[in-house]
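J.: Below are the sequence and a predicted model; questions follow.
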Amino acid sequence: MNYFITIMIGILLCGGGMLEASVADKMPQPTPQAAQPDAAPLLVNLSYVYRANGQGEFLPIKEGSVLHSGDHYKLILTASEECHIYIFQVDSANKIFQLFPMGSFGGVTLNNFNPVKQGETVYIPAESKSFELDAQTGAEKIYFLASRARNEELETAYQQLAEKQERNSLQEQLAAIDQLLKYAEALQQSAETAERPESVTWEENGQQFSAFLQRLENVRDGVSYVLTFEHR
């Protein structure tokens, strides 16, 4: 995968706006945290769902699923113990943005912060809102990372990126994004999904919806799970 992007990073939030930015300085090279082989795995239940053009029922997004511009989508998760969750999305133009944690987006207050509480159901971006796919088509990846402890190195790397987005140094921005994505790739190990008979229900725009959750197996500290779908 080519880890270089243009100066824009963005995503449409239903009822919200576009996030745009440029970055100046090169971020420090993160050092991937080693997973703890003797620690019990984290039990995380996760669902990626979408509605075609924002209409009808929510359907599951699976590896290799095909979505289209204008489709609405959201993430739903629960954890068996308190933990820190980090979720990034990368589109075909290698634009990267953070889905979680996220305080607000497009003028909408979300208050999606770490740590995620034990047994709490987290809706991303919110129970009553969804993201909307923009016009940038091609393969998209969602990186999901979980750890018991706060990952300050990853937070710092992304924060430095966000704070320097008001400047216009394309060359250094490319290097910064490259490092952040390689960091996520370096953490990727063998987290896998298994179907669970558990479901969640929520309401959006006056309609009630439900979705089945998947359990992420072998989720150890610092291990990531990557979902790829096709955006047409």
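T.: Sure thing, it's come through. Numbers count the residues shown, from 1 in each chain.

J.: only C-alpha atoms for contact and neighbour calcs from this point on.
T.: Will do.

J.: so who does A34 touch?
T.: D221, G222 (C-alpha atoms under 8 Å, 6 or more residues apart in numbering).

J.: Which helix or strand contains it?
T.: If you go by DSSP states H and E, A34 is not part of any helix or strand.

J.: Which strands and helices lie in contact with the longest helix along the chain?
T.: Determined from DSSP state H, the single longest helix within the chain is helix 170-187. With contacts defined as 3 or more C-alpha pairs under 8 Å, 6 or more residues apart in numbering; DSSP states H and E, helix 170-187 has these neighbours: helix 152-163, strand 223-231.

J.: So which of the ones you listed has the densest surroundings on average?
T.: Neighbour counts (mean count of other C-alpha atoms under 10 Å) averaged over each of those peak at strand 223-231, with a mean of 20.

J.: chain center to that one: distance?
T.: Here the centre of strand 223-231 is set off from its chain's centre by 9 Å, with C-alpha atoms, centre = their mean, to the nearest Å.

J.: what's near enough to touch the residue most central in space within the chain?
T.: Geometric centre of the chain, nearest residue: I87, 2.9 Å, by C-alpha atoms, centre = their mean. Counting by C-alpha under 8 Å, 6+ apart, I87 touches Q98, L99, F100, P101, I142, Y143, F144, L145.

J.: and here's the other structure:
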Amino acid sequence: MHRMKTTRAQTLNITCFCLLTALVCNVNSVHAQDILLEIEVEPNLRTLRLDGKMQDISLVAQSTRQDLAFKWTLQGPGNLLGDDESPGIFYLPPKTLDAGMPSQASVVLNVHDDRGSQASKKIIFQLLNAPEPLSPSEAEEPPPTPDRLSPSHSTPLVFHISCRYHPSHEKTFRPINEGSVLHSGDHYRIVFTPQQDAYVYIYQIDDSGLVFQLFPMDRFRGRPVNNFNPVQAGRDYYAPGKEMSFVLDELTGTERIYFLASRKQNRFLEERYEQLQKEPPSQQEALFHELLRQVMDQHGIEYTKPHDFDAIQDSLESLCQGCVYTLSFEHR
């Protein structure tokens, strides 16, 4: 077999050429790499109702690339809070839309690397003014009787709801069912997703008869949670908060959770609850049950006992307006 002879210098030249070729190919490969870009939005909303209580919207860039430069811009009403050249920013919606203002706001993220590759992503928010408050005459109008309920108001509400807990020495949440046994120090929370816009009220009574409101709630242990009514269809709500839990104290006995929902704000319930909080703990439970009786009477529902929802971790698919649903568990 014929063998071609090469000198050491030729071998060195060939090796250098191959290394240079590989380096050029690698640079071209990196240069041609696409930038995969997403934006995580929290809370994950696209339609914002401007009721003066809207919290800041967090937007965070998500990419597998670590060598990117960022630039956030806003097109439309509102403001951006934070460093507009960082991976994350906050969008603060306007409190209201004045005449002539656009009803849409776009937060745009542009990124690039030092090799000239670019990418952009846009999040569009639809802005809606909150409904006008009721006039005094409308506010004082008595609640509708069953005969006066419109078809839309008589349609059952649907909620996906989960009541879960974890022992103090664990981190995995378990479902709470009717009659479940929990212990002092256990953590628990309620998560629900309405399928229609609604007003939600959640209360808890401990074994001493003390009444607590779990939803709505603006602050928990000094931290803002911004759980306000009305709740919006398709959005997940956490009581007390997404990364928070209620904790059972040392007072043992039966704990009862009450869940109510309505398509309209129940000012009667809200005002009476505020008054109830001023009463001695020994009287609160009896007054609360009388309040529930009055709420159900407003909707023509006979008060016998609150409706139980044994499978609260699944869903309430025929939640009647003004009905009261309860879950009881033992605290030991």
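T.: Sure, I can see it. Source: prediction; values computed, not measured.

J.: Which position in the second structure pairs with the residue nearest to the centre of the first structure?
T.: I87 of the first structure maps onto I202 in the second structure, with residues paired by TM-score structural alignment.

J.: Relative to S69 of the first structure, which of the helices and strands packed on helix 170-187 of the first structure is closest?
T.: strand 223-231 (6.9 Å; C-alpha to C-alpha).

J.: Now F228 of the second structure. Nearest residue, chain neighbours left out?
T.: The shortest distance from F228 of the second structure to any non-neighbouring residue, by C-alpha to C-alpha, 6 or more residues apart in numbering, is to P216 (5.2 Å).

J.: Can you tell me what the one you found aligns to in the first structure?
T.: P216 of the second structure maps onto P101 in the first structure, by TM-score structural alignment.

J.: how close does that match get to A211 of the first structure?
T.: Plainly put, P101 of the first structure is 22 Å away from A211 of the first structure if you go by C-alpha to C-alpha, to the nearest Å.

J.: Looking at these two, which is more packed in?
T.: Between P101 of the first structure and A211, counted using other C-alpha atoms under 10 Å, P101 has the larger neighbour count: 21 against 18.

J.: pretty sure that one is touching V116, no?
T.: No. Look at P101 of the first structure against V116 with C-alpha atoms under 8 Å: they stay out of range, at 9.6 Å.

J.: Find the residues that touch each one of the two.
T.: Common neighbours of P101 of the first structure and V116 (C-alpha under 8 Å, 6+ apart) are I85.

J.: how about a markdown table for the contacts of I87 of the first structure, with secondary structure added?
T.: Shown next, in a markdown table, are these (DSSP: H, G, I helix; E, B strand; the rest coil):
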| residue | secondary structure |
| --- | --- |
| Q98 | strand |
| L99 | strand |
| F100 | strand |
| P101 | coil |
| I142 | strand |
| Y143 | strand |
| F144 | strand |
| L145 | strand |
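
J.: Helices of the second structure, start to end?
T.: Going by DSSP H, the second structure shows helices at 8-31, 136-139, 151-154, 267-276, 281-298.

J.: contacts for the last one?
T.: In other words, helix 281-298 of the second structure. 143-145, 205, 208-211, 268-269, 272-273, 276-277, 302-303, 322-324.

J.: So for it, what gets flagged as buried?
T.: Using 16 or more other C-alpha atoms under 10 Å as the test for burial, helix 281-298 of the second structure gives Q284, E285, L287, F288, L291, L292, R293, Q294, V295, M296, D297, Q298.

J.: Alignment lookup: the fifth one to the first structure.
T.: If I follow you right, that is L291 of the second structure. Counting by TM-score structural alignment, the partner of L291 of the second structure is Y183.

J.: Now do the end-to-end distance for stretch 71-89 of the first structure.
T.: End residues of stretch 71-89 of the first structure are separated by 16 Å (C-alpha to C-alpha).

J.: typo on my end, it should be stretch 244-257 of the second structure
T.: First-to-last distance for stretch 244-257 of the second structure - C-alpha to C-alpha - comes to 18 Å.

J.: Can you check which part of the first structure that stretch sits on?
T.: Under TM-score structural alignment, the match for stretch 244-257 of the second structure is residues 129-142.

J.: What are the contacting residues of that stretch?
T.: Contacts of stretch 129-142 of the first structure (C-alpha under 8 Å, 6+ apart): 11-14, 68-74, 87-93, 124-125, 204, 226-232.

J.: Weed out the non-buried ones from those residues.
T.: If we count by 16+ other C-alpha under 10 Å, the contacts of stretch 129-142 of the first structure have these buried: 11-14, 68, 70-74, 87-93, 124-125, 226-231.
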